[in-house]
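Student: Sequence first, then the predicted structure, then my questions.
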Amino acid sequence: MTRPALPWRRCLLALAAAAMLAPAHANTPWPAKPIKVIVNFPAGGAADQIARAISQPLQESLKQPVVIENRAGANGNLGGEAVARAPADGYTLLMSSGGMVSVNPHLYSRMSFDPAKDLVPVAAAARVLVFLVTRPSLPPANVKEFISYVKANPGKLSYGSPGNGSSPHLAGEMFKTQANLFALHVPYRGAAPALQDLLAGQIDYAFDPGIALTQVRAGKLRLLAVGSPKRSPLFPDVPTLDEAGLRGFDADTVFGFYAPAGTPPEVVAQLNAQINRTLALPAVQERIASIGGEPQPGSPAAFQQRAATDFQRFGALIRERRIAAD
């Protein structure tokens, strides 16, 4: 009669079985299943458009589906938290503006996660410019006239943004500080609804992250300036705000991909290489350029350094303007 295995013998057998299975699991090539990219802003915005431009060629190179999921709210925090809490296996990524890492910690006294610790940078995707656009029925035809007009009508003009603390909002506050003027800020849940109200004449102007450029070309909006250190190749005749007299004006942000902290370095490196390769494709470059952005390939370390620099400069503006999340 066979004796039942003693507890310690059962443990040894279980450990042996696990040891036999472990190499096969560890050697499973990545990716072995679909990859989900959570976009922490609504559909139609800059982050969403960049993610969708990159996802198709990326899934072709990785030979796995890349699925986009929009999870907006709390200035990107809801989507950021979802990725921070996801398994660190390379199958859940975040596409976000740089603001969630460099701005939100200044806006929220409490966050349910720490972007700097709970996420790792994977790859920058695009440098996103902001464009000062107005409804065409406003009299000013250039920046200097516009500044004079707003100063002559303090508090009577309003501007929209994708939300408190978003990069277009910070651009608007930077503009008010440097031009020494006052206008009412109207926050929206994303850039697309802000654009809709600008087109409808419900607000007077906006610092747009590029989704309004089609309307500019159609003559439905007036483009006055670029909130970037250099002019946009799409509109070489349109001056920067620096050229218009607001010295050093720079509201650019870098959008990119993040992964949960603890994601294997080799997976991060592979993703970085594939995303950089994708950014070199003419079709992707054209798609990013269509919203006024510029492809921004580079290493995870360079992406992290840019976030650190923006953390300092935007933090100073937030404190000066006493900007809050609510």
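Tutor: That came through, no problem.
Student: Only C-alpha atoms from now on, for both contacts and neighbour counts.
Tutor: Noted.
Student: where exactly do the strands run in the stretch 201-326 of the chain?
Tutor: With DSSP state E, counting those that start in this stretch as the criterion, the stretch 201-326 of the chain has strands at 205-208, 222-226, 253-260, 294-295.
Student: any residues touching the third one, and which ones?
Tutor: Read that as strand 253-260. 47, 83-88, 90, 92-99, 118-129, 167, 268, 296, 306, 310 (CA atoms under 8 Å, 6 or more residues apart in numbering).
Student: In helices, which of those residues fall?
Tutor: 47, 83-84, 99, 118, 167, 268, 306, 310 (DSSP state H).
Student: Could you dump those residues into a markdown table with distance to residue 17 and neighbour count added?
Tutor: Below are these laid out as a markdown table (distance: CA to CA, whole Å; neighbours: other CA atoms under 10 Å):
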| residue | distance to residue 17 | neighbour count |
| --- | --- | --- |
| 47 | 46 | 24 |
| 83 | 33 | 27 |
| 84 | 32 | 26 |
| 99 | 47 | 22 |
| 118 | 33 | 17 |
| 167 | 53 | 27 |
| 268 | 30 | 20 |
| 306 | 47 | 16 |
| 310 | 50 | 21 |
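Student: Only whichever of the contacts of strand 253-260 are buried, select them in PyMOL.
Tutor: Only the buried entries of the contacts of strand 253-260 go into this PyMOL selection, using 16 or more other CA atoms under 10 Å:
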select buried, resi 47+83+84+88+90+92+93+94+95+96+97+98+99+118+119+120+121+122+123+124+125+126+127+128+129+167+268+296+306+310
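Student: Chain neighbours aside, what residue packs nearest to residue 254?
Tutor: Spatial nearest neighbour of residue 254, excluding adjacent residues (CA to CA, 6 or more residues apart in numbering): residue 127 at 4.4 Å.
Student: how close does that neighbour sit to residue 206?
Tutor: Separation of residue 127 from residue 206 (CA to CA, to the nearest Å): 19 Å.
Student: Check residue 319 too.
Tutor: Taken as CA to CA, the span from residue 319 to residue 206 is 22 Å.
Student: Between the two, which has more neighbouring residues?
Tutor: Per other CA atoms under 10 Å, whichever of residue 319 and residue 206 has more neighbours is residue 206, with 28 against 12.
Student: Go ahead and confirm the more buried one touches residue 157.
Tutor: No: here residue 206 does not reach residue 157: they are 10.8 Å apart, not a contact under CA atoms under 8 Å.
Student: take the one below as the second:
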Amino acid sequence: MARRRDLLTLAAAALAAPAFAQPGKPIRLIVPYPPGGPLDIVARALAERVKDSLGTVIVDNRPGAGGNLGADLAAKAAPDGTTLVMGAVATHAINPWLYAKMPYDPLRDFTPITGVAQVPNVLVMNPEAADRYGVKSVADLVAFAKRNPGKLNYGSGGNGSAGHLAGEMFKAQAGVFMVHIPYAGGNPAQLALLSGQVDLNFDNLASASANVKAGKLRALAVTTAKRSAAVPELPTIAESGGALANFDIHTWFGLFGPAKLPAEVTQRLNKAFVEALATPELKARLATLMAETMAGTPEQFGAFVKAELAKYDGVVKRSGAKVD
């Protein structure tokens, strides 16, 4: 009789257990962008590190609609811990204001699990333009722009891109006018800056760093509230003070599950991924991308996402960018 009770107890526990705890049931980690990018690289490294605690994690690249397609797949998945998404500043803070129609609500339709990483953008100038205009610092740039409204231009990877919105935030806070020139992606925008077609860009630190080191671009400041560990000698835009004292914009990404994910499932996932992000292997991988970990509790990540969504409301509206 006792043995029968034990077997019934075990069977009940198995039924009550989260689906991802079932043997042979892999976790699908959706990356809403093509293979090879920072989110994909980090997702695959994380999948490898958590296999002992969570079992098999399969990275599933589902690009499309600026990341909305992959994020929507996760939003509509069963809340059992077997489908997650590597969301980002675009999918959860920018796109909701940029796209006329969104297939999901960035707050209501997801369960935050943990932030993963943040990557600073960097304000870079064409060196010849910087010398011609006498710009050696952010303060110099603001002073020149105020004396010469519309003379400076900046490139970006397209309307609504991170570089475009960083430029719009800079213009609004500094009280200056610079002409925005959108390109079809980050690489064409950087080539335009290198060739002198534009004066400055708000570029991704990792993609700009090689040209900065080679002297082909001049870095003035990082866009984050704090200096980057990758380039600690480079000041922040906020350090220039005045109206820019609270300037803070960066690329970030983190893990979400569908809404109504059970608390115990959320906590187990959080524990596994936070521990993985603390390993030397993951820290080294992030360092190669000039990224810094932003691991934390689900509550911390949820509050962060909510604040970012509110911040980009005004930024996107001021930019005038829209995707129908």
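Tutor: Received, thanks. What you are looking at is a predicted structure, and each value in this text was computed from that prediction instead of being measured.
Student: TM between them?
Tutor: With the length set by TM-score structural alignment, normalised by the length of structure 2, the two chains reach a TM-score of 0.80; 304 aligned residues with a CA RMSD of 3.0 Å.
Student: returning to that earlier point: tell me the contacts of the residue nearest to residue 254 of structure 1?
Tutor: Applying CA under 8 Å, 6+ apart, the residues near residue 127 of structure 1 are 252-255, 293-296.
Student: Can you tell me how far it is from residue 104 of structure 1?
Tutor: When residue 127 of structure 1 is compared with residue 104 of structure 1 (using CA to CA), they lie 19 Å apart.
Student: and the gap between the residue most central in space within structure 1 and residue 258 of structure 1?
Tutor: In structure 1, the C-alpha closest to the average C-alpha coordinate belongs to residue 97, at a distance of 1.4 Å (CA atoms, centre = their mean). Computed as CA to CA, the residue 97 of structure 1 to residue 258 of structure 1 distance reads 10 Å.
Student: Skipping its backbone neighbours, what lies nearest residue 109 of structure 2 in space?
Tutor: That would be residue 259: by CA to CA, 6+ apart, it lies 4.8 Å from residue 109 of structure 2.
Student: give me the number of residues near the one you found?
Tutor: 19.
Student: residue in structure 1 matching it?
Tutor: In structure 1, residue 259 of structure 2 lines up with residue 261, judged by TM-score structural alignment.
Student: and if you look at residue 32 of structure 2?
Tutor: Match for residue 32 of structure 2 (TM-score structural alignment): residue 40.
Student: related to what we said a few turns ago, could you save the ones in helices among the contacts of strand 253-260 of structure 1 as TSV and add columns showing distance to residue 201 of structure 1?
Tutor: Shown next, in TSV, are those (distance: CA to CA, whole Å):
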residue	distance to residue 201 of structure 1
47	25
83	37
84	39
99	28
118	41
167	22
268	45
306	36
310	33
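Student: from the residues you listed, which two are the most distant?
Tutor: Using CA to CA, these span at most 26.5 Å, a distance reached by 167 and 268.
Student: Could I get the contacting residues of the equivalent of residue 209 of structure 1 over in structure 2?
Tutor: When structure 2 is aligned by TM-score structural alignment, residue 209 of structure 1 is paired with residue 204. With contact set as CA under 8 Å, 6+ apart, residue 204 of structure 2 has these partners: 119-122, 163.
Student: Let's see that with 7 Å instead.
Tutor: Residues in contact with residue 204 of structure 2 (CA atoms under 7 Å, 6 or more residues apart in numbering) are 120-122.
Student: would TSV of these with distance to residue 230 of structure 2 be doable?
Tutor: Converted to TSV, those look like this (distance: CA to CA, whole Å):
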residue	distance to residue 230 of structure 2
120	10
121	12
122	12
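Student: Now flag whichever of these is closest to residue 276 of structure 2.
Tutor: Closest to residue 276 of structure 2, out of all of those and judged by CA to CA, is residue 120, at 22.0 Å.
Student: What sits closest to that closest one if chain neighbours are left out?
Tutor: Closest to residue 120 of structure 2 by CA to CA, 6+ apart is residue 250, at 4.9 Å.
Student: Can you report how many residues neighbour whatever residue of structure 1 lines up with the one you found?
Tutor: Under the alignment defined by TM-score structural alignment, residue 250 of structure 2 corresponds to residue 252 in structure 1. Residue 252 of structure 1 has 21 neighbours, counted by other CA under 10 Å.
Student: Residue 252 of structure 1 and residue 39 of structure 1: what is the separation?
Tutor: Following CA to CA, the distance that separates residue 252 of structure 1 from residue 39 of structure 1 is 19 Å.
Student: now do residue 16 of structure 1
Tutor: Remark: distance between residue 16 of structure 1 and residue 39 of structure 1 (CA to CA) = 43 Å.
Student: What of residue 60 of structure 1?
Tutor: Between residue 60 of structure 1 and residue 39 of structure 1 the computed distance is 20 Å (CA to CA).
Student: quick one, which of these two is more surrounded?
Tutor: Ranked by neighbour count (other CA under 10 Å), residue 60 of structure 1 and residue 39 place residue 39 first, with 30 against 12.
Student: give the contact list for that one.
Tutor: So residue 39 of structure 1 contacts 47-48, 68-71, 79, 94-96 (CA under 7 Å, 6+ apart).
Student: quick one on the thing from earlier: surely the residue nearest to residue 109 of structure 2 is in contact with residue 113?
Tutor: No: judged on CA atoms under 7 Å, residue 259 of structure 2 makes no contact with residue 113 at a distance of 10.9 Å.
Student: quick revisit: what does the residue nearest to the centre of structure 1 correspond to in structure 2?
Tutor: Residue 97 of structure 1 maps onto residue 88 in structure 2, by TM-score structural alignment.
Student: quick one: the closest residue in space to its match that isn't next to it in sequence and residue 7 of structure 2, what's the gap?
Tutor: Spatially, and ignoring its direct neighbours in sequence, residue 88 of structure 2 is nearest to residue 253 (4.0 Å; CA to CA, 6+ apart). As defined by CA to CA, residue 253 of structure 2 lies at a distance of 43 Å from residue 7 of structure 2.
Student: Settle it for me: which of these two has more neighbours?
Tutor: Legend: neighbour count by other CA under 10 Å for residue 253 of structure 2 and residue 7, higher for residue 253 (25 against 12).
Student: quick one: stretch 272-289 of structure 1 aligns where in structure 2?
Tutor: Against structure 2, stretch 272-289 of structure 1 falls on residues 270-287 (TM-score structural alignment).
Student: got the contact list for the matching stretch?
Tutor: 45-46, 49-50, 53, 113-114, 292, 295-296.
Student: Most neighbours among the residues you listed, which one?
Tutor: Result: residue 113 is most packed of the contacts of stretch 270-287 of structure 2 (other CA under 10 Å), 30 neighbours.
Student: Please pull up the equivalent of that residue in structure 1.
Tutor: That one, residue 113 of structure 2, aligns with residue 122 by TM-score structural alignment.
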